[in-house]
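Everything below, folded, please.
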Amino acid sequence: MSRDQLPSTVLHAFGVEGPARRLDGGQGDSWAADDLVFKPDGGPLQEWLAGALAEVTPDGFRIAEPVCTRDGAWVSHGWSATRWVEGSEPDYSAVSTWRDILAAGRAFHRAVAHLGRPDFLEARQDWWARADRAVWGEQEIQFRPEFAAVARRLRGALEPLGRPQLVHGDLTKNVLFAPGLAPAVIDISPYWRPPQYAEGVVVADALCWHGAPATLWKTVDVPVAAVARALLFRMATTNERVAAGADGVDLRDEARRYGLAAAAIGL
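Below you'll find the predicted structure:
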């Protein structure tokens, strides 16, 4: 299935005439037409999300509502659709932004705490899924030499983080804001982990990639153990990407960023 264009057959299946435009951000494979957003590789994830989100009552956040085809299916020709949600990315240089993202994530996790574990999680074999299992001791990983020393420092801080449930494991750039509206939580990346792990990923991203102050984890009340495991997860994902032959990865720069973030949390 090509992601370079949105087939007219998909538009027709969802009752949309077009034209379609490619959206910036993410992996660059999402399209918008009329008031719908289309993503490829729907499969079990989108089918499960569509049913699960129907049981969720948003309180303190908004979600992109899944849309079915004219025939009542959630996926057509490998594509799924959701309603367009109003909002834009916030100012990541402001500490208040990180408070707001975490607040939206916490509201979302409270709302989905009753959902059961999706069966399809066990079958996932993408970079992120393998990295996640590795940092929770469910899969072996051999870190590259550039990452080995930082990985040892981070592993020494790992502790239990609470009861697992469905969490959004990639909140950082997937919370949109609009005046007068609750934050919109989009592009749900499901994992079965404690909510503090998802919060740790937000802080890890802020420290590594958005120039957040070293004290951010204290300011937003996310424990060192959560940030340490999240940093391991991001580093393990890069490790998996390189192992799979991905190009354009600056290992030295990433190792430097992870090392600085580890030092920021006292490791």
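
C-alpha only now, for contacts and for neighbours.
OK.

longest helix in the chain, by residue count?
In the chain, with assignment by DSSP state H, the single longest helix is helix 224-243.

need the helices for this protein, in chain order.
With DSSP H as the criterion, the chain has helices spanning 8-13, 43-53, 95-112, 127-135, 145-155, 195-209, 216-219, 224-243, 251-264.

Any chance of JSON lines for those, columns mean neighbour count and distance to Ala33?
Below are the helices of the chain laid out as JSON lines (neighbours: other Cα atoms under 10 Å; distance: least, Cα to Cα, whole Å):
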{"stretch": "helix 8-13", "mean neighbour count": "17", "distance to Ala33": "8"}
{"stretch": "helix 43-53", "mean neighbour count": "16", "distance to Ala33": "18"}
{"stretch": "helix 95-112", "mean neighbour count": "19", "distance to Ala33": "27"}
{"stretch": "helix 127-135", "mean neighbour count": "20", "distance to Ala33": "29"}
{"stretch": "helix 145-155", "mean neighbour count": "17", "distance to Ala33": "42"}
{"stretch": "helix 195-209", "mean neighbour count": "24", "distance to Ala33": "30"}
{"stretch": "helix 216-219", "mean neighbour count": "17", "distance to Ala33": "38"}
{"stretch": "helix 224-243", "mean neighbour count": "23", "distance to Ala33": "32"}
{"stretch": "helix 251-264", "mean neighbour count": "18", "distance to Ala33": "36"}
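
Alongside the first, I'd like the structure of this one:
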Amino acid sequence: MLSEELGYSFNLSGKIVPLFGGQNTSVRVNNEAVLKPVDDVQHYEWLLTIIDMINPHGYRLSKPIRSTKGTFVSEGWVCTKFERGQDVNGLIKEKLHVSRLFHHDLSNINFKDFPQGDNPWVEGHRIAWQKGELPMEVNIEIRKIINKLLLKVNLKEQYNSQIVHADLAGNILFDDVLPPLIIDFSPTVAPVEYAEAILVCDCIAWQGSRVSNIDLLINNKYNKEMIVRAVVFRLAVEAIFSGKDFNRFIEQYYLFKPIIDFIE
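Have a look, this model is predicted:
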């Protein structure tokens, strides 16, 4: 629960308004700032330090606000400046353009000490990259579906990996006047093509974009592999949340299945 003292720790006071989207845990204070609870202090201190350093061109970043103690995390909350923008379904070309600008700015970030954290999304990336396995409690039929998808890819010796935003489809906000705004940075270490594949697959499965938009992705030797890994990532996360509930999982599977059918 957001306390008055917490607001003061970020030099904020005023009306608190709940924000809907993502995990539905963020709040806005006046039109100044957005606060959200976090559970990994080390991860967010590292991440927000990176965001604070970037000087964006052609897009906007939701910049962090330090607490009165000089930290980015205070009492389990982080704070960013409130910026105008609306979530818009589709617009894949525009979102890919913003993605490429942002990932260019991230390309020189040293990720050697990146604190990965531990949550279903981190585990989903590990599964997608064949560095982890589904929990044993996951339904056996779900396991078969995901393992069958992973048979379509093989790990290569070398990838051009960097810090990427792995959840851009719904986290680029648009404004009639201002450049697009990137929010809720969900970082992982992977090729940029993987992040772009997640963006496009999410727009197709969740936002009603045509499956033919797959063709907007850069067509190189990693193209099919990155699409498969993007789908596995989303389905692995759903599998972790679904556990033994096959019906819940299969609803998500059918949203992503046209993508796999399209590239085969």
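
TM-score of the superposed pair?
Superposed pair, TM-score by TM-score structural alignment, normalised by the length of the second structure: 0.88. Supporting alignment: 255 aligned residues with a Cα RMSD of 2.3 Å.

quick revisit: and the angle for the longest helix of the first structure with helix 251-264?
170 degrees (axes from the mean of the first three to the mean of the last three Cα atoms, to 10 degrees).

gap between the closest residue to Met226 of the second structure other than its chain neighbours and Ile227 of the second structure?
Setting aside the residues directly before and after it, Met226 of the second structure is nearest to Tyr194 in space (Cα to Cα, 6 or more residues apart in numbering), at 5.0 Å. From Tyr194 of the second structure over to Ile227 of the second structure the distance is 7 Å, taken as Cα to Cα, to the nearest Å.

and what of Pro120 of the second structure?
Taken as Cα to Cα, the span from Pro120 of the second structure to Ile227 of the second structure is 20 Å.

sorry, back to before: out of the helices of the first structure, which gets nearest to Asp34 of the first structure?
Within the helices of the first structure, the stretch nearest Asp34 of the first structure is helix 8-13; the backing value is 9.9 Å (Cα to Cα).

one step back: what do we get in the first structure for the residue nearest to Met226 of the second structure?
Tyr194 of the second structure maps onto Tyr197 in the first structure, with residues paired by TM-score structural alignment.

so its match makes contact with Val224?
No. Applying Cα atoms under 8 Å as the test, Tyr197 of the first structure and Val224 come out as separate, 10.5 Å apart.

which residue is nearest the middle of the second structure?
The structure's the second structure has its C-alpha centroid closest to Asp167; by Cα atoms, centre = their mean the separation is 2.3 Å.

and Val211 of the second structure, how many neighbours does it have?
Look at Val211 of the second structure: counted by other Cα atoms under 10 Å, it has 19 neighbours.

Contact partners for the aligned residue in the first structure for the residue nearest to the centre of the second structure?
Taking TM-score structural alignment, Asp167 of the second structure has Asp170 as its aligned residue in the first structure. Applying Cα atoms under 8 Å, 6 or more residues apart in numbering, one finds that Asp170 of the first structure lies in contact with 188-189, 198, 201-202.

And Gly15 of the first structure, by the same measure?
Applying Cα under 8 Å, 6+ apart, the residues contacting Gly15 of the first structure are 69-70.

Quick one: map it onto the second structure.
Correspondence of Gly15 of the first structure to the second structure, assessed by TM-score structural alignment: Asn11.

Relative to Trp46 of the second structure, how far out is its match?
Here Asn11 of the second structure is placed at a distance of 22 Å from Trp46 of the second structure (Cα to Cα).

Same check on Glu251 of the second structure?
According to Cα to Cα, Glu251 of the second structure stands 36 Å off from Trp46 of the second structure.

about what we covered before: would you confirm that the residue nearest to Met226 of the second structure contacts Val231?
No. The pair Tyr194 of the second structure / Val231 is not scored as a contact, 10.2 Å apart, by Cα under 8 Å.

what's the mean deviation for stretch 253-264 of the first structure versus the second structure?
Compared with the second structure after the fit, stretch 253-264 of the first structure shows a mean deviation of 1.8 Å (mean Cα distance after the TM-score superposition for the first structure).

so where is that stretch in the second structure?
By TM-score structural alignment, stretch 253-264 of the first structure lines up with residues 251-262 in the second structure.
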